[in-house]
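[1] just coords:
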């Protein structure tokens, strides 16, 4: 590639992207003066490891980020990049389907809160790593774990978390059991109970208790939730708080035609008969 510098940028990018380009040529393109060309090599799923390795130390962030996203990147390359000085590169590693236990073990120890949060959202997270995240210093990380974990033991442990936002994370987790949801329905925070009724289906006994919840906001959330059974919504039509009652009467499911809900004239103007 002695004429590399004289060929056009477009031609060099095309060469980097061409499936027929030999590994030897790809390796030469790794030192191209244009980051666009180097990023094109870094993004190739079939790029050889010896071509990607020097790109993990590239001076341009977009090139390193392309390696971090490449599902064919070696574990050694990903381990190097998960500790990259640039947060966007680190976060790209977290999105790579090739991430394995060794990389996740580095993520759980990272100072980067967002990186730990991305780890908390990963499916099939190892129990020992989830156990570390249960005690994470960041409420945001614990909240993200609460909202995404499939581990019932983790869910049970997080029910005792003192931070409301963490329990709100549990309140939207579809993998909670009826027992977990019963505990959340009796949570001390109305924010948790309101989030729960908006997101998850509940047992009849819990719904009946929530119809008489002491928080107006919880009852309003119940009145307007898409998962609230119709008989519960009808019960809320006579709620002592008029805003709740109006929300229940005026609720319209997605796709339903809008209908007018008007209170009787006589109720609005006591002593006068409706015409």
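    Arrived safely. Computed from a prediction, not measured in an experiment: that's the story for all the values here.
[2] use CA for all of it now, contacts and neighbours both
    Will do.
[3] Can you give the contact residues for stretch 137-157?
    Around stretch 137-157, the neighbours that count as contacts under C-alpha atoms under 8 Å, 6 or more residues apart in numbering are 113-114, 116-117, 120-125, 127, 130-131, 133-136, 158, 163, 165-173, 175-176, 180.
[4] How about stretch 98-115?
    Residues lying outside stretch 98-115 but in contact with it, judged by C-alpha under 8 Å, 6+ apart, are 71-73, 75, 78-79, 82, 87, 90-91, 93-94, 116, 119, 126, 129, 132-133, 138, 141.
[5] From residue 160, how far out is the closest residue to residue 97 other than its chain neighbours?
    If the residues on either side of it in the chain are set aside, residue 97 comes closest to residue 71, at 6.1 Å by C-alpha to C-alpha, 6 or more residues apart in numbering. Residue 71 sits 38 Å away from residue 160, taking C-alpha to C-alpha, to the nearest Å as the criterion.
[6] Comparing these two, which residue is more hemmed in?
    residue 71 (19 against 10; other C-alpha atoms under 10 Å).
[7] got the contact list for the more buried one?
    Contacts of residue 71 were listed using C-alpha under 8 Å, 6+ apart, and they are 45, 96, 97, 98.
[8] burial count for the third one?
    So the one you mean is residue 97. By the criterion of other C-alpha under 10 Å, residue 97 has 11 neighbours.
[9] Tell me the secondary structure at residue 162.
    Reducing the assignment to helix, strand or coil with DSSP: H, G, I helix; E, B strand; the rest coil, the entry for residue 162 is coil.
[10] Please apply the same query to residue 155.
    When classified by three-state DSSP, residue 155 comes out as helix.
[11] For it, grab the count of nearby residues.
    The local packing of residue 155 (other C-alpha under 10 Å) involves 24 other residues.
[12] repeat for the one 3 residues further on
    The burial metric for residue 158, expressed as a neighbour count using other C-alpha under 10 Å, is 21.
[13] try this one side by side with the last:
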């Protein structure tokens, strides 16, 4: 079913904007089965949205075919996992997503970031949020408008700028962040496969070791840059080259004779596909880990 429209009409049974609870008989398991059954009538789904069981309400919240009258009250459910399910639901209306992106619970807010129904208005609200992780998830979005991407290049958080630098497809943003004074941001640019050969040469000469090491692990370089980096003064950079999936075999062969035995040994022992590469991963989408109180999405707390 397509995206539901949240028209904001009061519920006809209760006279308010929440659905009146009309208990449905049977055990919680039976009601859950009903909530998950694709043939369950829409009016029954609306009734189940006020079920006493949070598991049942969550099942309704996750249904892409759930009617707007069912999803609307669930955006204010006292159980945060129910609200989180609504935040992920691609049929959730923009009005409800706007409410959820400002939710008091971080996992609910972060779930909105992964919802494909988000439009520019939701992304703009994310860009203005005080939640650094929410802005970071926005920075990794491929649908990010140029205006919002440009805004994030001045974000107060270096982490947000780094995540933008790593994932952006906007050449103007890459150019701006290449000149960022914070090394971790330039490290993000170094890992971005959409940099130009000229930009990669500039990064190969970056004064910060971590930037050069990230570069050789992530992207292919011109001969001149490889020739310079194979003799880099930093063991860390040469070790990164020795274990990089994208470095040509002839360069790795040269590193088997490196003056540092750790580098030489790593070059000799390297096996393609051994998991040494630090290629850019897909953007992190906020999924709550099973352990309570865990930290940011995709990271240990």
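    Cool, got the structure. None of the values given here were measured: they were computed from a predicted structure.
[14] Need the counterpart of residue 41 of the second structure in the first structure.
    Using TM-score structural alignment as the criterion, residue 41 of the second structure maps onto residue 22 of the first structure.
[15] check which helix or strand covers residue 174 of the first structure.
    Using DSSP states H and E, residue 174 of the first structure sits within no helix or strand.
[16] show me what contacts the aligned residue in the second structure for it?
    Residue 174 of the first structure maps onto residue 193 in the second structure, with residues paired by TM-score structural alignment. With contact set as C-alpha under 8 Å, 6+ apart, residue 193 of the second structure has these partners: 218, 219.
[17] if I look at residue 193 of the second structure, how far off is residue 97 of the second structure?
    32 Å.
[18] what's the residue nearest the centre of the first structure in contact with, if anything?
    With distances taken as C-alpha atoms, centre = their mean, the residue of the first structure nearest its centroid is residue 121 (6.4 Å). If a contact means C-alpha under 8 Å, 6+ apart, then residue 121 of the first structure has 144, 145, 147, 148, 149 as its contacts.
[19] Check the spacing between the last one and residue 58 of the first structure real quick.
    Computed as C-alpha to C-alpha, the residue 149 of the first structure to residue 58 of the first structure distance reads 35 Å.
[20] what's the answer for the fourth one, then?
    Using C-alpha to C-alpha, we find residue 148 of the first structure at a distance of 34 Å from residue 58 of the first structure.
[21] hang on, the earlier thing: list the ones among the contacts of residue 71 of the first structure that fall in strands.
    In strands, defined here by DSSP state E, there are no members of those.
[22] In a markdown table: those residues, plus distance to residue 65 of the first structure.
    Converted to a markdown table, these look like this (distance: C-alpha to C-alpha, whole Å):
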| residue | distance to residue 65 of the first structure |
| --- | --- |
| 45 | 14 |
| 96 | 11 |
| 97 | 14 |
| 98 | 15 |
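[23] What residue in the second structure is paired with the residue nearest to the centre of the first structure?
    In the second structure, the residue equivalent to residue 121 of the first structure is residue 140, according to TM-score structural alignment.
[24] what's the answer for residue 63 of the first structure, then?
    With TM-score structural alignment as the criterion, residue 63 of the first structure lines up with residue 82 in the second structure.
[25] State the distance from the residue lying closest to that match once chain neighbours are set aside to residue 78 of the second structure.
    In space, residue 82 of the second structure comes closest to residue 58 once its chain neighbours are excluded; the distance is 4.5 Å by C-alpha to C-alpha, 6+ apart. To residue 78 of the second structure, residue 58 of the second structure is 11 Å away according to C-alpha to C-alpha.
[26] Pick out whichever of the two has more residues nearby.
    With other C-alpha under 10 Å as the criterion, residue 58 of the second structure and residue 78 differ in neighbour count, and residue 58 comes out ahead with 25 against 10.
[27] need the helices for the stretch 151-275 of the first structure, in chain order.
    If you assign secondary structure with DSSP state H, counting those that start in this stretch, the helices in the stretch 151-275 of the first structure sit at 152-158, 164-170, 178-185, 190-199, 204-211, 216-224, 230-236, 242-250, 265-268.
[28] Quick one: work out the angle between the third one and helix 190-199.
    With axes from the mean of the first three to the mean of the last three C-alpha atoms, to 10 degrees applied, the angle from helix 178-185 of the first structure to helix 190-199 works out at 130 degrees.
[29] Columns distance to residue 4 of the first structure on top of the helices of the stretch 151-275 of the first structure, output as JSON lines?
    Converted to JSON lines, the helices of the stretch 151-275 of the first structure look like this (distance: least, C-alpha to C-alpha, whole Å):
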{"stretch": "helix 152-158", "distance to residue 4 of the first structure": "55"}
{"stretch": "helix 164-170", "distance to residue 4 of the first structure": "54"}
{"stretch": "helix 178-185", "distance to residue 4 of the first structure": "63"}
{"stretch": "helix 190-199", "distance to residue 4 of the first structure": "58"}
{"stretch": "helix 204-211", "distance to residue 4 of the first structure": "70"}
{"stretch": "helix 216-224", "distance to residue 4 of the first structure": "64"}
{"stretch": "helix 230-236", "distance to residue 4 of the first structure": "70"}
{"stretch": "helix 242-250", "distance to residue 4 of the first structure": "68"}
{"stretch": "helix 265-268", "distance to residue 4 of the first structure": "83"}
